[in-house]
Every structure is written in structure tokens, then in C-alpha cells.
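Asker: Any chance you can model this:
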Amino acid sequence: MLQEEAEIVALNALTWLASEGLLDAFQGATGADRSQIAAAAGQPEFLGAVLDFVLMRDDWVQGVCDAQDLPYEGLLRARAALPGGDLPHWT
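Answerer: Have a look, this model is predicted:
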């Protein structure tokens, strides 16, 4: 997946979080307020953090992927295409 495609997936994931009432949980995990989220939404590093957050729960992965008509492994491919996605995962 190209970085540009991954950014779109991550932006759609952020939209999904907001639509599902999970933006407060994301804010709590990141410490970012809504204005900071809006300002950072175009930054690939921040979008990687969005996908890291979604990837914490299988039901969130399923919801995001279903909303975007992506296979469930699509979020992992998107995460790998963004900065920091090439780091080893220890889980």
C-alpha cells in the first residue's frame, strides 16, 4: 500500500472513531484535544498513531475495515506504509 492510500485509510479511521463516540477515548490515550487532532490530521506520523490506537481492539479493526470495505488485514498494511510502521511489534 502506498503512503497516500494509507493516509486516506487512517483519516477514515479517525472519522469512524468520531462517528462511534470513541474520540474521547482517543483523546485520553493521546493527550490531544480536538483542536490538536484537527491540526495534526494531515501529518503521517499522527495518522500512524490513529491506526495504532484502532489496532488495539479487534472490534474497532472490524468496524473501521467494514466501514471502508477493507479486508481486516488492510489496517496492518496501512500502518506499515506510514512512518513508524516498520518498527518491530512485540505483541
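
Asker: Please count neighbours and contacts with C-alpha atoms only from this point.
Answerer: Will do.

Asker: now the helices for the chain?
Answerer: Here the chain has its helices, by DSSP state H, at 3-19, 23-30, 34-40, 44-54, 58-68, 74-81.

Asker: one more, for comparison:
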Amino acid sequence: MLSSQEAAEAFAARILGWLAEDHARISAFLAWSGESPAHLRERLNDPAFLLAVIEFLMSDERQLLDACADLGVPPETPGQARAALPGGEQVHWT
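Answerer: Alright, predicted model coming up:
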């Protein structure tokens, strides 16, 4: 379970690495986020950017399941990481 911000940030960095392994995946992330390839390394210490990485992954179930399988983590791990980052808490509308 990823409950600390530090662990969540490290996991998000792993996701970014996974995205970067495939040209189509990283291109889709760059288009979605508006980031430039040159600034990716600079943003690795920015919790808001790392939250965006997780949210991008979670926006597509097939991508999420593929990443979890490749990274050897349960499918709930991205959601746990998201919740541990500032701004990523679950919203309850009731």
C-alpha cells in the first residue's frame, strides 16, 4: 500500500519511466499534459506533475492494467499513490 507522499512520488516516477519506454505512450502523455520532453526530468520533484502522471495512467483502464502488469503491482496501486499526493484525495459527492 502506498500511503506516504514519498512512496507515491517514487511510484509516479516509475510510471513516467514506463510511459517513456514506448514512443506512442509518451507522445500521448505529452499531448495530454502539454509538457515538453525537455522539461520532464525537471518536473520529477513536482508533486502536481507526478499527480498528473498518475491521472493520465488512470484515464485509460487498458493502459492502467498494462502498466500494473509490467511494473508488477496490483491494479489498485495507482489509486493509492494518487490519494497520497497533494490534491489526489478521493472526492465524495455525498
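
Asker: picking that back up, can I get the helices of the first structure in TSV with distance to residue 87 of the first structure?
Answerer: TSV is the format used below for the helices of the first structure (distance: least, Cα to Cα, whole Å):
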stretch	distance to residue 87 of the first structure
helix 3-19	16
helix 23-30	19
helix 34-40	21
helix 44-54	12
helix 58-68	20
helix 74-81	9
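
Asker: Now mean neighbour count too, for those helices, in TSV please.
Answerer: Compiled in TSV, the helices of the first structure are given as follows (neighbours: other Cα atoms under 10 Å):
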stretch	mean neighbour count
helix 3-19	19
helix 23-30	14
helix 34-40	12
helix 44-54	21
helix 58-68	17
helix 74-81	20
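
Asker: Relative to residue 88 of the first structure, which of those helices is closest?
Answerer: When these are compared for distance to residue 88 of the first structure using Cα to Cα, the nearest one is helix 74-81, at 10.4 Å.

Asker: To what extent does that closest one diverge from the second structure after superposition?
Answerer: Superposing on the second structure and averaging over aligned pairs (mean Cα distance after the TM-score superposition for the first structure), helix 74-81 of the first structure comes out at 0.4 Å.

Asker: what angle sits between that helix and helix 44-54?
Answerer: Orientation of helix 74-81 of the first structure against helix 44-54 (axes from the mean of the first three to the mean of the last three Cα atoms, to 10 degrees) gives an angle of 150 degrees.

Asker: Show residues contacting helix 74-81 of the first structure.
Answerer: Identification of contacts with helix 74-81 of the first structure by Cα atoms under 8 Å, 6 or more residues apart in numbering yields 1-3, 5-7, 9-10, 48, 51-52, 55, 61, 65, 85-86.
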